[in-house]
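A.B. asks: The following comprises the amino acid sequence and a computationally predicted model.
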Amino acid sequence: MDETSEAHAPPARTGGVVATLALAGTVAAIMQTLVTPLLGELPRILDTSASNASWVVTATLLSAAVFTPVSGRLGDLIGKRRMLLLCCLPLLAGSVVCAVTSSVGPMVAGRGLQGVGMGVVPLGISLLRDVLPARRLSSGIALVSASMGIGAGLGLPISAAVADYVSWRALFWGAAALAAMIGVMIWFLVPDTPAGAAGQRFDAVGAVGLGGGLVCLLLAVSKGADWGWGSGTTLGLFAAAVLLLLAWGRWELRTREPLVDLRTTAQPRVLLTNAASVLIGFGMYAQALIIPQLLQLPEETGYGLGQSMLAMGLWMAPSGLMMMAVSPLGGMLTNARGPRFTLVSGALVVACGYGLSMALLGSTWGLLVVTMVINSGVGLAYGAMPALIMSAVPQSETAAANSFNTLMRSLGTSFSAAVTGVVLAQLTTTMGGHTLPAESGFRVGLLIGCGVAVAAAGVALTIPAPSRGAADAADASEGGSPETAGAPTRA
């Protein structure tokens, strides 16, 4: 570590900082999967229709997409630690609202509040750039990035067990306790750092424009199967999304202090990393939709494995732990070969996992292997993407750029859900008077995931090395970029 980097590292125990931020990301992911065991029971619990109950999931998706870029930009303006603490408040408040309500309106509002707090992961990754020495930055980024997968993997069996053996309300009271604990840990363990864009103004018009466009787009994608892909509502939302996002882009290019600097985003290194992020998000989520269904379908189908919700969660849990296990390897790989090499490697590992699924669909142990391989690749890729982004953007845009990258991953998961849903709805079989997804539908969905992962590797291969100017700027601001941390750049 050089003298410049040493000067920028605050006098704090960096191990506690990384652990706190990784735990914050894990808790945020648990919030997202919290209601999965309740999906079949929500209409009864909330005394509403299944269509209305589905908004309990959709509300979190929409609010997270809208507020993650806003949280990132505010982190650059007022300080990342302050914004992390502020994100804990809606996580806590939303959990309490959900715990005490018995009707659909407050439940949807509470879930929306939980989504507002999902910016903790990109904010945490960005803060690492300010507090970690260069030699530890890659491994820290990899662990905090992997925390979302870790939380998703652990959250499902924990939520299923609590819902089955205690009470669904206990899920939300537990979530509230976790949010409060994270807030306390951030307060005591995470140091304050200077705001990279202090003194600049917040682009409220840009925030409203991006939020409106994203709401229209994600509503159309997530609800299109229910409303009909050719319905006036779905097509109207797609059209509104295009118009709003075009108008937003025009505004961002003309305003002096934009919410998202599109000129920086258009740089090949950032643009191609974000494109790969969409594809990796797609590849990550396809198996998360398909494998649980295969595990739970009745054995009488000939391809289902007849597992309960809790058993299914336990079979899926090791895949989340694999993301944590490979994160140090990803950091070392980035230090040795550069983040582009790590991203390409991760995408190819994901593709290999999907390829293995063609031979291993018939057993729980086979699906366990498939999910562990796929999530190992996701762990490598998720750790590399923030490193690529931060090596190409100035210090004043770190949180905003990482938040936008997180948004790209979320868009990938949304498109994955839509495409996978269409495939499984089109390829069906009938058993006992019930229509179920056919084995061919699952295989096609997994093959699509494989193809998308290969495409992500192809896009990643085209990511250029950082420009000399960007590298110099990073070196001047922090004594080394994520690209060069610990080793010469080779990719």
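C.D. replies: Cool, the structure landed. Numbers count the residues shown, from 1 in each chain.
A.B. asks: going forward, measure contacts between C-alpha atoms and count neighbours the same way
C.D. replies: Will do.
A.B. asks: Contacts only, for residue 83.
C.D. replies: Contact analysis of residue 83 by CA atoms under 8 Å, 6 or more residues apart in numbering lists 71, 74, 75, 123.
A.B. asks: One more to weigh against that first structure:
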Amino acid sequence: MAGAVTIEPGIVRRSRPLWLTLLALSTAGMVVSVQQTVVIPLLPRLMTVFGASVAEIAWVFTASLLAGAVATPLLSRLGDMYGKKRMILLTAGLLVLGSVICALSDSLPVLIVGRAVQGASAALIPLAIGTIRDTFPHARVMTAIGVVSATMGVGGSLGMIVTGLIADRTTSHHPVFWITAGVAAVAVVLIAVSAHDTGVRAGGRLDLIGALLLSSWLVCLLLAVSKGNDWGWGSGRVLGLFAAAAAVCAVWVVSQMRSRAPMVRLHLLVGRRSLPANLAALLLGFGMFGSFTLVSSFVQTPSSAGYGFGGSVLDVGLYALPSTVTMLVSSFMAGRLSARFGPAYSLAIGAGLTAAAFGWFTFFNASVLDLIGANAVQGLGFGVAYAALGALAVQHVPMDQSGIASGVNSLVRSIGGSVSGAITAALLTSITIAGTAVPARGAYTLSFAIVTASAVASALVALVCGVMAREVPEVG
């Protein structure tokens, strides 16, 4: 093949410098992270703007995760079939479109729709990881994933800081999304001129029925959790939604088992090697996204409530800066850590550090210094865990399944985050200061304890995954 060189069996790379590919993928990953966190500091303000409850406004965040959960395995599968670069461009384009819808929105339903379209861009992360595995020599894969993970961490904090700067100057949420649209458009151009497709293409067809069933049971589950306080946990509507979620989920599992080209290959979800990795991702996603929304609300709670810092939207982003710095450091070191201990044990270390940070703020949250210290430790954990999850998801699968394997791992992480957002919103709504709608301190303490336990469980599962990794040979 003219203009190309063979790096390893199954991997063909054009002579274009690898650093350009890494730059394009890192920029795109950063923009996706920006859209995931950009609304978090705005949630308390949006409650006032739209006259919505905590549970209702939580859908501005949850809708993005839910759409990502459905789109990720679909687009990852398409990436394996037709080329990952095409799908990366598509996801980045959806991010531009969703951002424009949000920027033009003047009602909560329209904003939620725009956030859902934005959320589909979550598929870009596993597509980028699959591209790295296809393109980079084996010895440099973990380092490259670590770099992308680092930029994702920067994007997460940058999104909150940009939101804070804008919120200090206007009460409108529109400028935030115009900025997101512009940056996403730049990412589209950069990917188009810098990235390229390599690797083995897989055959098959798209499982649209599987996508419809997956989205249906997830919506039923999350709607039941978010509306439990308003409708009553024993009401017919809530119980009916839970029953519908269980029934449709069972149908979805059967459809995936019988389909010749399933949306989610169940052996990549619950196989002997895949189940521990995906369970760890589910638990870590639950804790990670839950902590984001909890900290934002806690910081902005007036101290007159008996807790909170009475901070501004900008303060939320500034308090996250220590996490950004430590995440940068740990992400760039993650490759060496995984090379020495393996991705599973690295994930256990990262999840353990994350649990320590959550636990710190669960018991010690009276001072801003407690938050800053906890965020610094949290950044260390996220940096190591992000990189390890990406490598663990594709470590033992054939090359032509790297995109969907990474997509399944991202799927369960998004599901964990979606459920976490709904549960914590329900707790904050149900445990309030007497005579008010303001969440009581105990609601936050309980919520932080739950996300801490989730991170601890993720670390334990990762340890089990590490033990199992010694018993089964790697797939070439």
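C.D. replies: Great, that's in hand. As the structure is a prediction and not an experimental result, all values here were calculated from the model.
A.B. asks: quick one: TM-score?
C.D. replies: The TM-score (TM-score structural alignment, normalised by the length of the second structure) is 0.89; 467 aligned residues with a CA RMSD of 2.6 Å.
A.B. asks: before we move on, back to that, now the contacts of residue 83 of the first structure: which count as buried?
C.D. replies: Among those, those classed as buried by 16 or more other CA atoms under 10 Å are 71, 74, 75, 123.
A.B. asks: Could you measure from the aligned residue in the second structure for the last one over to residue 28 of the second structure?
C.D. replies: The one in question is residue 123 of the first structure. When the second structure is aligned by TM-score structural alignment, residue 123 of the first structure is paired with residue 127. Plainly put, residue 127 of the second structure is 11 Å away from residue 28 of the second structure if you go by CA to CA, to the nearest Å.
A.B. asks: likewise residue 259 of the second structure?
C.D. replies: Separation of residue 259 of the second structure from residue 28 of the second structure (CA to CA) stands at 33 Å.
A.B. asks: repeat for residue 131 of the second structure
C.D. replies: According to CA to CA, residue 131 of the second structure and residue 28 of the second structure sit 13 Å apart.
A.B. asks: Report how many residues lie close to the equivalent of residue 196 of the second structure over in the first structure.
C.D. replies: In the first structure, the residue paired with residue 196 of the second structure is residue 191, using TM-score structural alignment. A count of neighbours around residue 191 of the first structure, defined by other CA atoms under 10 Å, yields 20.
A.B. asks: What residues does residue 191 of the first structure make contact with?
C.D. replies: Contacts for residue 191 of the first structure (CA under 8 Å, 6+ apart) come out as 10, 12, 17, 81, 131.
A.B. asks: The same query, at a cut-off of 6 Å, please.
C.D. replies: Counting by CA atoms under 6 Å, 6 or more residues apart in numbering, residue 191 of the first structure touches no other residue.
A.B. asks: So it versus residue 387 of the first structure, what's the distance?
C.D. replies: Noted for residue 191 of the first structure: a distance of 21 Å to residue 387 of the first structure, by CA to CA.
A.B. asks: Helix or strand for residue 233 of the second structure, just tell me which one.
C.D. replies: Using DSSP states H and E, residue 233 of the second structure falls within no helix or strand.
A.B. asks: Kindly state which residue of the first structure is aligned to it.
C.D. replies: Using TM-score structural alignment, the equivalent of residue 233 of the second structure in the first structure is residue 229.
A.B. asks: quick one: contacts for its match?
C.D. replies: Residues near residue 229 of the first structure by CA under 6 Å, 6+ apart: none.
A.B. asks: at 8 Å instead, please
C.D. replies: residue 235.
A.B. asks: What residues does the residue nearest to residue 85 of the second structure when sequence neighbours are not counted make contact with?
C.D. replies: Once flanking residues are discounted, residue 85 of the second structure sits nearest to residue 197: 5.6 Å by CA to CA, 6 or more residues apart in numbering. Going by CA under 8 Å, 6+ apart, residue 197 of the second structure touches 83, 84, 85, 131.
A.B. asks: Need the counterpart of the third one in the first structure.
C.D. replies: Pairing criterion TM-score structural alignment: the partner of residue 85 of the second structure within the first structure is identified as residue 81.
A.B. asks: surely residue 344 of the first structure meets residue 462?
C.D. replies: No - the pair residue 344 of the first structure / residue 462 is not scored as a contact, 10.0 Å apart, by CA atoms under 8 Å.
A.B. asks: who's more crowded, the two?
C.D. replies: Per other CA under 10 Å, whichever of residue 344 of the first structure and residue 462 has more neighbours is residue 344, with 24 against 14.
A.B. asks: Aligned to that one, what sits in the second structure?
C.D. replies: So residue 344 of the first structure corresponds to residue 348, using TM-score structural alignment.
A.B. asks: hey, where'd the strands end up in the first structure?
C.D. replies: Assigned by DSSP state E, the first structure shows strands spanning 428-431, 434-437.
A.B. asks: can I get these in CSV with distance to residue 95 of the first structure and mean neighbour count?
C.D. replies: As requested, the strands of the first structure are exported to CSV (distance: least, CA to CA, whole Å; neighbours: other CA atoms under 10 Å):
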stretch, distance to residue 95 of the first structure, mean neighbour count
strand 428-431, 37, 13
strand 434-437, 34, 14
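A.B. asks: Check which residues of stretch 346-358 of the second structure are buried.
C.D. replies: In stretch 346-358 of the second structure, counting by 16+ other CA under 10 Å, buried: 346-358.
A.B. asks: Centre of the chain to it, how far?
C.D. replies: Chain-centre distance of stretch 346-358 of the second structure: 17 Å, with CA atoms, centre = their mean, to the nearest Å.
A.B. asks: Check stretch 331-341 of the first structure too.
C.D. replies: Centroid displacement of stretch 331-341 of the first structure relative to its chain, using CA atoms, centre = their mean, is 21 Å.
A.B. asks: what's the answer for stretch 113-131 of the first structure, then?
C.D. replies: With CA atoms, centre = their mean as the basis, stretch 113-131 of the first structure stands 11 Å off its chain's centre.
A.B. asks: how far away is residue 234 of the second structure from residue 272 of the second structure?
C.D. replies: Applying CA to CA, the value for residue 234 of the second structure to residue 272 of the second structure is 37 Å.
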